[in-house]
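1. Next comes the sequence, and after it the predicted model I'd like to discuss.
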Amino acid sequence: MIAAQQANTWLRRYRPVEQPRVRLVCFAHAGGGPSAFRTWPPALPSDVEVVAVRYPGRQDRVTEPSVDRMEPMVAAVTEALTPLLDRPLVLFGHSMGAWIAYEVAQRMPVRALIVSGQVPPSRRKSAHPGSARRGDRSGEFSDDMLIEEVKRLGGYDAQLFEDPELRDLVLPPIRADFTLVRTYRTGRPNLLDCPVHACYGEDDADTRAHDVDAWAEVSTGPFTAHRFPGGHFYLADHEPALLRELSSLPAVSCA
């Protein structure tokens, strides 16, 4: 009962599949939520169930406090996913979500890890979102600095920050996510044994090809990378192309 409640709190299925062949678990970017993946199911094989992670502090969990540290975030998501291990899991994470997905993959068996718009933790100097050098000496951002960095990355409606009420609503979870990234440390990670696939935008200044290719070092399994047109949020501008790529991956496809 408790496990079911945890899953319902942390996970959303936009198209439940009665007998899924595989579950694609999706982790959004900083400030994002499950709605980032609401349009994905129709473009994927019908027996692939899309499961979106619901971070607290935003969207339909807006009344809950945000989580600003990696360990409690990963622990909660791992617990929520455990009842779903009756089917193979493929993890997809974009930007901040790539690191959360990677940490979850350290703690439970997954068929594949797909990382997007992010470098591996070993290359964190060029990681999203914003590095500490863009804030003050402690790495903290003022509200104006935070908004400037969010606008630089793109993917948000700039008008949100012009309305004081909306600004006060969206800034706290974004700040918590930036803090989670800034304070994240990997320790001594274990090598994964699953395939790792990396996707990134060719115009994303913070995910250069040689850094993205370093994801090959996190697993003994095969590694592939795919470059798309666009910047950090290439996946919004080129969603059909990304979903065709994901559908063709051995871990996801019917072949």
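-> Yep, that arrived.
2. From now on I want contacts and neighbour counts done on CA atoms only, so please keep to that.
-> Noted.
3. ok, for residue 224, nearest residue in space, not its chain neighbours?
-> If the residues on either side of it in the chain are set aside, residue 224 comes closest to residue 197, at 4.9 Å by CA to CA, 6 or more residues apart in numbering.
4. Wait, a strand at that neighbour?
-> Yes. With DSSP: H, G, I helix; E, B strand; the rest coil as the criterion, residue 197 is located in a strand.
5. Can you list the residue ranges for helices in the stretch 101-250 of the chain?
-> For the stretch 101-250 of the chain, helices defined by DSSP state H, counting those that start in this stretch occupy the ranges 143-153, 164-183, 209-212, 234-237, 239-248.
6. Please convert those to TSV, extending it with distance to residue 109.
-> TSV is the format used below for these (distance: least, CA to CA, whole Å):
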stretch	distance to residue 109
helix 143-153	32
helix 164-183	24
helix 209-212	23
helix 234-237	26
helix 239-248	19
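7. dropping in the other structure now:
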Amino acid sequence: MSGARVPAPWVRRFAAPHSGTQDGHAAAPARTLLCFPHAGGAASAYRGWAALVPEGVEVWAVQYPGREDRVGAPLIDDMAALAGAAVAAIGPALHPPVTVFGHSMGASVAHEFTLALERRRPGLADRLVVSGRPGPAAQAPPADPVHLRDDAGVRAALKVLGGGGLDALADPQLAALLMPVIRNDFRLIERYRPGTAPLGVDVVGVTGDADPSMPARLIDAWGWATTGAFTPIVLPGGHFYLNDHLPAVIDTALTPTRHKEQQMSGQDPAVDAAQAAEAAEAVSVAGLRATIAEVLGVEPGEVDPDASLFELGLNSMSMMSLSVRWQALGVEAPFGELAERPTVAAWSELLTGILAAQGEAPAGGDTAPTPPLV
């Protein structure tokens, strides 16, 4: 079967050395690995992947408008518009099976792309791999949006995340070219609010254990974004952990997903103890104040332990976001009881009691404070 032409200008095909192909016509691959770049990134971020994939796997990297050879194309700062345009351009050229991968902002673009692709061509993509991004229900608006900062503030945010690229911004001519792209992408992802429609594909969530943009446990929230199997994986490193673990990341992306029952078995007792301690800390008064503040976009000091959270802006969506975080720690939240007693103090008492009943934490008392989540 002949493969369709790679849909320029939206995709770059990076062929493995053994394939002898680049852009243009080629035999349909055994699997396509379709990759979405991070904020400010471009298709070239995935150039090195082709040498590491197995024979028969082809790497397609998405080229967003406004960068590299699409520098003259208008930037898109709306998620629905970007994902919709990508599906319209790329979807018809794909052959099953397809694995969709995205890192950071690209994880959310890949998520929306896969949702739209399922509606148009069910079964085409059977696997979504999301990297360095919390699950949809755990995403919250930033308290200090990067896209509203001055150029020095944008550079400071990039320095925290790491990953290189700051040297290019030191050159005035390159900065004039790159800064609008970077600011556009931060505007896109910071204004994006994911919906609640579930995927029907297997999902793998991967993150670094020291990512300054998110606690590693928030990767677990992707498990509630699909009716398929979910596998969470945490690797050493920060936001761009994948630069140091690229073979492992690619292997993870292409390895068949474990069944859910396999994921729940074989826990190390030391890991269980650490997770129980983390759960107890998260449902303490201090821990709840920090998490609720992040979800509601306020300072922790504004969260009075004895005041109604509804007066602070709590609603059903923010309660769902909180619930996903607690579920990732093994705490099932009873929505009815939480709504009847909407204060931090009451929630801490209730959730700590639930943990104690599950045998995961001792009842009563506060624990050490949890630092505000980033």
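-> Looks like it came in fine. Small disclaimer: the values here were computed from a predicted structure and weren't measured.
8. What does the superposition give as a TM-score?
-> The TM-score (TM-score structural alignment, normalised by the length of structure 1) is 0.88; 240 aligned residues with a CA RMSD of 2.0 Å.
9. circling back: please say which position in structure 2 the residue nearest to residue 224 of structure 1 maps to.
-> When structure 2 is aligned by TM-score structural alignment, residue 197 of structure 1 is paired with residue 204.
10. Same check on residue 176 of structure 1?
-> Using TM-score structural alignment, the equivalent of residue 176 of structure 1 in structure 2 is residue 184.
11. In space, what's closest to that match - neighbours in sequence excluded?
-> residue 77 (5.7 Å).
12. In a helix, the one you found, correct?
-> No. Looking at residue 77 of structure 2 with three-state DSSP, it is coil, so not inside a helix.
13. a helix runs through residue 25 of structure 1, doesn't it?
-> No. The assignment for residue 25 of structure 1, made by three-state DSSP, is strand rather than a helix.
14. thought residue 344 of structure 2 was touching residue 288?
-> Yes. If you go by CA atoms under 8 Å, residue 344 of structure 2 and residue 288 touch, sitting 6.6 Å apart.
15. which residues of structure 2 fall in strands?
-> Assigned by DSSP state E, the strands in structure 2 fall at 11-14, 31-36, 57-62, 98-103, 125-131, 202-208, 230-235.
16. name the helices or strands packed onto the shortest one?
-> This means strand 11-14 of structure 2. strand 57-62 (3 or more CA pairs under 8 Å, 6 or more residues apart in numbering; DSSP states H and E).
17. what's the strand it packs on aligned against in structure 1?
-> Residue span in structure 1 matched to strand 57-62 of structure 2, by TM-score structural alignment: 48-53.
18. One more: stretch 221-228 of structure 2?
-> So stretch 221-228 of structure 2 is aligned with residues 214-221, judged by TM-score structural alignment.
19. start to end distance for the matching stretch?
-> End-to-end distance of stretch 214-221 of structure 1 (CA to CA, to the nearest Å): 13 Å.
20. now the strands of structure 2 as JSON lines including mean neighbour count and distance to residue 254 of structure 2?
-> Shown next, in JSON lines, are the strands of structure 2 (neighbours: other CA atoms under 10 Å; distance: least, CA to CA, whole Å):
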{"stretch": "strand 11-14", "mean neighbour count": "23", "distance to residue 254 of structure 2": "16"}
{"stretch": "strand 31-36", "mean neighbour count": "24", "distance to residue 254 of structure 2": "8"}
{"stretch": "strand 57-62", "mean neighbour count": "25", "distance to residue 254 of structure 2": "9"}
{"stretch": "strand 98-103", "mean neighbour count": "24", "distance to residue 254 of structure 2": "8"}
{"stretch": "strand 125-131", "mean neighbour count": "26", "distance to residue 254 of structure 2": "9"}
{"stretch": "strand 202-208", "mean neighbour count": "26", "distance to residue 254 of structure 2": "10"}
{"stretch": "strand 230-235", "mean neighbour count": "20", "distance to residue 254 of structure 2": "12"}
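21. Residue 166 of structure 2: which of these is closest?
-> With CA to CA as the criterion, residue 166 of structure 2 lies closest to strand 98-103 of the strands of structure 2, at 18.7 Å.
22. What range does that closest one cover in structure 1?
-> Matched against structure 1 by TM-score structural alignment, strand 98-103 of structure 2 falls on residues 89-94.
23. Distance to residue 293 of structure 2 added to the strands of structure 2, as TSV?
-> Shown next, in TSV, are these (distance: least, CA to CA, whole Å):
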stretch	distance to residue 293 of structure 2
strand 11-14	40
strand 31-36	31
strand 57-62	35
strand 98-103	26
strand 125-131	25
strand 202-208	23
strand 230-235	25
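24. Which of these sits closest to residue 151 of structure 2?
-> Among those, strand 98-103 comes nearest to residue 151 of structure 2, with 23.4 Å by CA to CA.
25. Report the angle between the closest one and helix 246-254.
-> 130 degrees (axes from the mean of the first three to the mean of the last three CA atoms, to 10 degrees).
26. What residues sit buried inside stretch 215-234 of structure 1?
-> 215-216, 218-219, 223, 225, 227-234 (16 or more other CA atoms under 10 Å).
27. Ok, stretch 179-193 of structure 2 next?
-> Applying 16+ other CA under 10 Å to stretch 179-193 of structure 2 flags 179-192 as buried.
28. do you know how far the alignment partner in structure 2 of residue 108 of structure 1 is from residue 75 of structure 2?
-> Mapped onto structure 2 by TM-score structural alignment, residue 108 of structure 1 lines up with residue 117. According to CA to CA, residue 117 of structure 2 and residue 75 of structure 2 sit 22 Å apart.
29. Mind checking which of these two has more residues around it?
-> Set residue 117 of structure 2 next to residue 75 and count neighbours by other CA atoms under 10 Å: residue 117 wins out with 22 against 17.
30. how about the nearest residue to the residue positioned nearest the centre of structure 2, chain neighbours excluded?
-> By CA atoms, centre = their mean, structure 2 has its centre lying nearest to residue 133, at 2.2 Å. In space, residue 133 of structure 2 comes closest to residue 104 once its chain neighbours are excluded; the distance is 5.1 Å by CA to CA, 6+ apart.
31. count of residues packed around the one you found?
-> 22.
32. Ok, residue 21 of structure 1 next?
-> Neighbours of residue 21 of structure 1 (other CA under 10 Å): 17.
33. which one in structure 2 is aligned with it?
-> Using TM-score structural alignment, the equivalent of residue 21 of structure 1 in structure 2 is residue 30.
34. residues near the nearest residue to its match once chain neighbours are set aside, how many?
-> Distances taken as CA to CA, 6+ apart put residue 56 closest to residue 30 of structure 2, at 4.8 Å, once the chain neighbours are dropped. Residue 56 of structure 2 has 16 neighbours, counted by other CA under 10 Å.
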